[in-house]
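Engineer: sequence plus predicted model, see below.
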Amino acid sequence: MKVLMTICTLSTLAALAGCAGASADVRASGDLSATDAAAATYRLARTPAQDDAGEPLPYEPLLRAGLAQRGFKEGSPEAAHYLVSAAWASRPADVAVSTASCTGGCVPSEGPSFPWFGTRYVHTLTLRFFALPDGHEAYKVSAEKRDRDADAQKALPYLVAGALARLPYAGAPQWRVKLKEAAPAANQTGTQAGAPAMPDVISVTPLAQ
């Protein structure tokens, strides 16, 4: 009987996990006025090695499409208002990353993990907007998604959608963005060629500190 109950419990949990929508936790700092987007131009930052490779990075088509939907235009180095850099990483959730301080609040530590469902992973994307020509950091936004999929590229559309869902985030240092599975790219407007379909944003909620 206990074995049967355990099997039923695991089946129920697995079903619930499959039905649950995706979410991203977002932290933002700095000042990026929403009115700036109407006339703002930007260029993406790349390292010399990335430039020499001559191939788009996995997040670039998504980021370009997302920024275009919010009124930003990619411009020449001479005309750009912002230099936008992106840092993208994935790691197993049981590999802790500690910092000396958590400006604007900290995301809670990972809770107990059930080994039956596989390893949990943490995927992160951090965007930094540097104002030109002086190069000071005007705005920074980080999105984090946790799941059990080791394929980091599958998380990218959710990270970009979370980071840009309410650009700029204002009024709270930390937010939770609920998302649902991306619609087919053919049904979306403003999606650039080569960019995967972006998830739909269900809600954007500030988190209590």
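Structural biologist: Done, it's in.
Engineer: switch to C-alpha atoms for all contacts and neighbour counts from now on
Structural biologist: Noted.
Engineer: now the element after the strand or helix carrying Arg64, going C-ward?
Structural biologist: Using DSSP states H and E, Arg64 sits within helix 60-69. Downstream of helix 60-69, the next assigned helix or strand under DSSP H and E is strand 73-74.
Engineer: identify the residues contacting that next one?
Structural biologist: Contact with strand 73-74 is made by Ala39, Ala40, Thr41, Tyr42, Arg43, Arg64, Leu67, Ala80, as judged by Cα atoms under 8 Å, 6 or more residues apart in numbering.
Engineer: rerun that using 6 Å as the cut-off
Structural biologist: The set of residues external to strand 73-74 that reach it, using Cα atoms under 6 Å, 6 or more residues apart in numbering, is Thr41, Tyr42, Arg43.
Engineer: tilt between the helix or strand that comes right after that strand and helix 60-69?
Structural biologist: The C-terminal neighbour of strand 73-74 among helices and strands, as given by DSSP H and E, is strand 82-92. Angle, strand 82-92 to helix 60-69, by axes from the mean of the first three to the mean of the last three Cα atoms, to 10 degrees: 130 degrees.
Engineer: so which elements touch strand 82-92?
Structural biologist: strand 41-44, strand 121-131 (3 or more Cα pairs under 6 Å, 6 or more residues apart in numbering; DSSP states H and E).
Engineer: and it, what's buried?
Structural biologist: Tyr82, Leu83, Val84, Ser85, Ala86, Trp88, Ser90, Arg91, Pro92 (16 or more other Cα atoms under 10 Å).
Engineer: could you check how far the third one is from Asp151?
Structural biologist: The gap separating Val84 from Asp151 is 25 Å, by Cα to Cα, to the nearest Å.
Engineer: what does the last one give?
Structural biologist: Computed as Cα to Cα, the Pro92 to Asp151 distance reads 11 Å.
Engineer: and here is the other one:
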Amino acid sequence: MKRLWLLAACAAALSGCAAPQSAVRANAVPGFGAGVRTYAFMDGSDRQGERGGQPDGFAPAVERRLAELGFTAAPQPVARYRIALTHETRPASVGIEYGGCADEAPCGAPALPPGFEWPGAKPYVHSLTLRFFDRTDGREAYKVSAAKRDRDPDPGHAIDALVASALARLPFGETGTATGDRTGPTDWKITLSKPGADAAPRVTGIAALAH
């Protein structure tokens, strides 16, 4: 996860980006998504981070995107996949040099003096993780995490970008290296459109990152 945070920090490119970017890491068991494509959220996953007794919006956004990808919600006892959904928002340091980023990573964040803060705003990193467990054997069949850096402390404003990034492909990992019975992990740079007043961000570019 640490690498994902760093990729997200690079993706922000605080000196200015032509378009918002995010970082994705995915790991899949070969054959994930083949056959029956039904799912249910694991107990509590669809209410994680709820506000005022209502879900915080991540689960509904994931449901909408899964429907577009041909997945159907089903009762938990019969659903092929059980999904654990978690998300997090935390302050991020801007005084870090991202020298460890690969050449193809979305880098460009400037190295800043210790203790320096951008006037009027602190940077935050938002992340979303989806873990798909196969009901037949209980194993984790797919895991994907998306991270995005910005200056907005409200995770609600990052929902659409994170969901669009994490589920830009399902599964990611076509170019991953087989390890045992798994593929990956693989890292990706996602380029997003700038959100409009009444339009959610959409994916405009997907690039695999070298390890």
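Structural biologist: Perfect, I can see it now. A quick note: this is a predicted structure, and the numbers were derived from the prediction, not measured.
Engineer: need the TM-score from the superposition.
Structural biologist: Here the TM-score for the pair of chains, by TM-score structural alignment, normalised by the length of structure 1, is 0.70; 173 aligned residues with a Cα RMSD of 3.4 Å.
Engineer: what residues sit buried inside the helix holding Arg64 of structure 1?
Structural biologist: In helix 60-69 of structure 1, counting by 16+ other Cα under 10 Å, buried: Glu60, Pro61, Leu62, Leu63, Arg64, Ala65, Gly66, Leu67, Ala68.
Engineer: how about stretch 39-48 of structure 2?
Structural biologist: Tyr39, Ala40, Phe41, Met42, Ser45, Asp46, Arg47, Gln48.
Engineer: then stretch 197-211 of structure 2?
Structural biologist: Under 16+ other Cα under 10 Å, the buried positions of stretch 197-211 of structure 2 are Pro201, Arg202, Val203, Ile206, Ala208, Leu209.
Engineer: can you put those in JSON lines and add distance to Glu117 of structure 2 and secondary structure?
Structural biologist: Below are the buried residues of stretch 197-211 of structure 2 laid out as JSON lines (distance: Cα to Cα, whole Å; DSSP: H, G, I helix; E, B strand; the rest coil):
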{"residue": "Pro201", "distance to Glu117 of structure 2": "27", "secondary structure": "coil"}
{"residue": "Arg202", "distance to Glu117 of structure 2": "30", "secondary structure": "coil"}
{"residue": "Val203", "distance to Glu117 of structure 2": "30", "secondary structure": "strand"}
{"residue": "Ile206", "distance to Glu117 of structure 2": "31", "secondary structure": "strand"}
{"residue": "Ala208", "distance to Glu117 of structure 2": "31", "secondary structure": "strand"}
{"residue": "Leu209", "distance to Glu117 of structure 2": "29", "secondary structure": "strand"}
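Engineer: so of those, which two are at opposite extremes in space?
Structural biologist: Greatest spacing in those, by Cα to Cα: Pro201 and Leu209 (21.8 Å).
Engineer: quick one: map Trp188 of structure 2 onto structure 1.
Structural biologist: When structure 1 is aligned by TM-score structural alignment, Trp188 of structure 2 is paired with Trp175.
Engineer: for its match, helix, strand, or coil?
Structural biologist: Judged by DSSP: H, G, I helix; E, B strand; the rest coil, the three-state class of Trp175 of structure 1 is strand.
Engineer: thought it was touching Gln209?
Structural biologist: No. Taking contacts as Cα atoms under 6 Å, Trp175 of structure 1 lies outside contact range of Gln209: 10.3 Å.
Engineer: residue contacts, the aligned partner of Asp150 of structure 2 in structure 1?
Structural biologist: Aligned against structure 1 by TM-score structural alignment, Asp150 of structure 2 finds its counterpart in Asp147. Contacts here follow Cα under 6 Å, 6+ apart; on that basis Asp147 of structure 1 touches Arg120, Tyr121.
Engineer: got the buried residues of stretch 197-211 of structure 2 as TSV, with distance to Gln21 of structure 2 columns?
Structural biologist: Putting the buried residues of stretch 197-211 of structure 2 into TSV (distance: Cα to Cα, whole Å) gives the following:
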residue	distance to Gln21 of structure 2
Pro201	11
Arg202	11
Val203	9
Ile206	10
Ala208	13
Leu209	13
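Engineer: and the residue nearest the centre of structure 2?
Structural biologist: For structure 2, the residue nearest the mean C-alpha position is Ala146 (1.6 Å; Cα atoms, centre = their mean).
Engineer: how about that residue: what's its closest non-neighbour residue?
Structural biologist: Counting by Cα to Cα, 6 or more residues apart in numbering, Val24 is the residue found nearest to Ala146 of structure 2 once chain neighbours are left out, at 4.4 Å.
Engineer: hang on, the earlier thing: for the match of Asp150 of structure 2, give its distance to Asp25 of structure 1.
Structural biologist: For Asp147 of structure 1, the distance to Asp25 of structure 1 - Cα to Cα - is 12 Å.
Engineer: over to Leu16 of structure 1?
Structural biologist: With Cα to Cα as the criterion, Leu16 of structure 1 and Asp25 of structure 1 are 20 Å apart.
Engineer: the more surrounded of the two?
Structural biologist: With neighbours defined as other Cα atoms under 10 Å, Leu16 of structure 1 and Asp25 compare such that Asp25 has more, 23 against 11.
Engineer: quick check, that one in a helix?
Structural biologist: No. Counting by three-state DSSP, Asp25 of structure 1 is not found in a helix; it is strand.
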